[in-house]
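K.L.:
pasting the structure only:
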């Protein structure tokens, strides 16, 4: 049987964290000891998610529209101002199109893990895409 991924003390970025599947993923990760960088287009929804997290969870909130190239490009740098590493990226926010497939959150964080985020080796991190649609 495969061993469960150890999450205590690790940092995860979760897009679409303001509601639904993204919020549920954030809750599970927080209860398993993860620190979180939560991303959503709706600031009020993000605040609602954060209010439900355990006090021990270090969390940052990032209001980002994943359909915006500029906002997506700036996200890794914003996350790195609060978290010194990223171990897991859950790309749950829904956005579709050629640009998003080529240059979206998943690719941006792969590049950031390799070149931008300090003290982190790219091969240690995991990037997951969740196919969620509203």
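P.N.:
Now that the structure is in, tell me what you want to look at. All values reported here derive from a predicted model rather than from experimental measurement. Residues are numbered from 1 along each chain as shown.
K.L.:
C-alpha only now, for contacts and for neighbours.
P.N.:
Fine.
K.L.:
tell me which helix or strand comes right after whatever helix or strand residue 107 lives in.
P.N.:
Take DSSP states H and E as the rule and residue 107 turns out to sit in helix 105-115. Where DSSP H and E defines the elements, the next helix or strand beyond helix 105-115 is strand 126-129.
K.L.:
which parts of that following strand are buried?
P.N.:
Going by neighbour count (16 or more other C-alpha atoms under 10 Å), the buried part of strand 126-129 is 126-127.
K.L.:
which residues does it contact?
P.N.:
87-92, 106, 109-110 (C-alpha atoms under 8 Å, 6 or more residues apart in numbering).
K.L.:
comparison target below:
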């Protein structure tokens, strides 16, 4: 299937590794031009170099999402180097694992800036151009915690749920302009973040990490963690011309993990 993405410009946040780099690779394979943003400048550059070696046009940017003052300059650099952003993949890092109660206000504020206000601000910056061109895709990656809150990920559960309400509201506002806005919910995908969370749980409970991972995979109907490429394929479809009538949706890529309807 031709996804209709050749020549489109895509901005992928958190593209230095994990889900972000997998999404970038999948978009590049469809002929999109890639702007790759990450807090880790070297990681973003490494992703860009890998994609360029495969013939893709890719630009890397060091980007601290908690710093809202740089949004206009970063988008301006993308527009100058690649053209206006047609596809925005909002993929942010997560806060440290903690209970929801008793956390310092400064941690809440920093996480809100990096995970919510940055996404809203970047989206608002690229929307006028999308509206003018009558085409755009906004895909926001969250967490299974927005449907079934995950123990000891209190800040993530709360802030990512905010993005679901924002995206659903936005979808109705921009639909007449040919723009879609969707949420993608990862289950347990085999990235460094999942390894980190498994290790943190193992330390808290005084157990080998292998036991934690085995227990975790046993709770998934498919009996394994997902591959980043499997998640990326879903994002690329939602970003494609083929998904032009899908908006305001929450799409689960979880191997059947989330038990609710």
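P.N.:
Nice, I can see it. Worth saying up front: this structure is predicted, and the values here are computed from it rather than measured.
K.L.:
give me the TM-score for this pair.
P.N.:
Laid over one another, the chains give 0.79 as their TM-score (TM-score structural alignment, normalised by the length of the first structure), with 128 aligned residues with a C-alpha RMSD of 2.6 Å.
K.L.:
thinking again about what came up before, rebuild the contacts of strand 126-129 of the first structure as a markdown table, extending it with neighbour count.
P.N.:
Shown next, in a markdown table, are the contacts of strand 126-129 of the first structure (neighbours: other C-alpha atoms under 10 Å):
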| residue | neighbour count |
| --- | --- |
| 87 | 21 |
| 88 | 20 |
| 89 | 22 |
| 90 | 22 |
| 91 | 24 |
| 92 | 25 |
| 106 | 20 |
| 109 | 28 |
| 110 | 18 |
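K.L.:
pick the one among those closest to residue 44 of the first structure.
P.N.:
For the contacts of strand 126-129 of the first structure, the residue nearest residue 44 of the first structure by C-alpha to C-alpha is residue 92; the value is 18.0 Å.
K.L.:
test my guess that the closest one contacts residue 14.
P.N.:
Yes - between residue 92 of the first structure and residue 14 there is a contact at 6.8 Å, judged by C-alpha atoms under 8 Å.
K.L.:
so for the two, which residues contact both of them?
P.N.:
residue 22.
K.L.:
residues contacting the aligned partner of residue 29 of the second structure in the first structure?
P.N.:
With TM-score structural alignment defining the correspondence, residue 29 of the second structure maps onto residue 31 in the first structure. Counting by C-alpha under 8 Å, 6+ apart, residue 31 of the first structure touches 53-54.
K.L.:
and for the one 3 residues further on?
P.N.:
Residue 34 of the first structure makes contacts with 7-12, 57, as judged by C-alpha under 8 Å, 6+ apart.
K.L.:
picking up where we left off before, check the offset of the helix holding residue 107 of the first structure from the chain's centre.
P.N.:
In this view, helix 105-115 of the first structure has its centroid 12 Å away from the chain centroid, taken as C-alpha atoms, centre = their mean, to the nearest Å.
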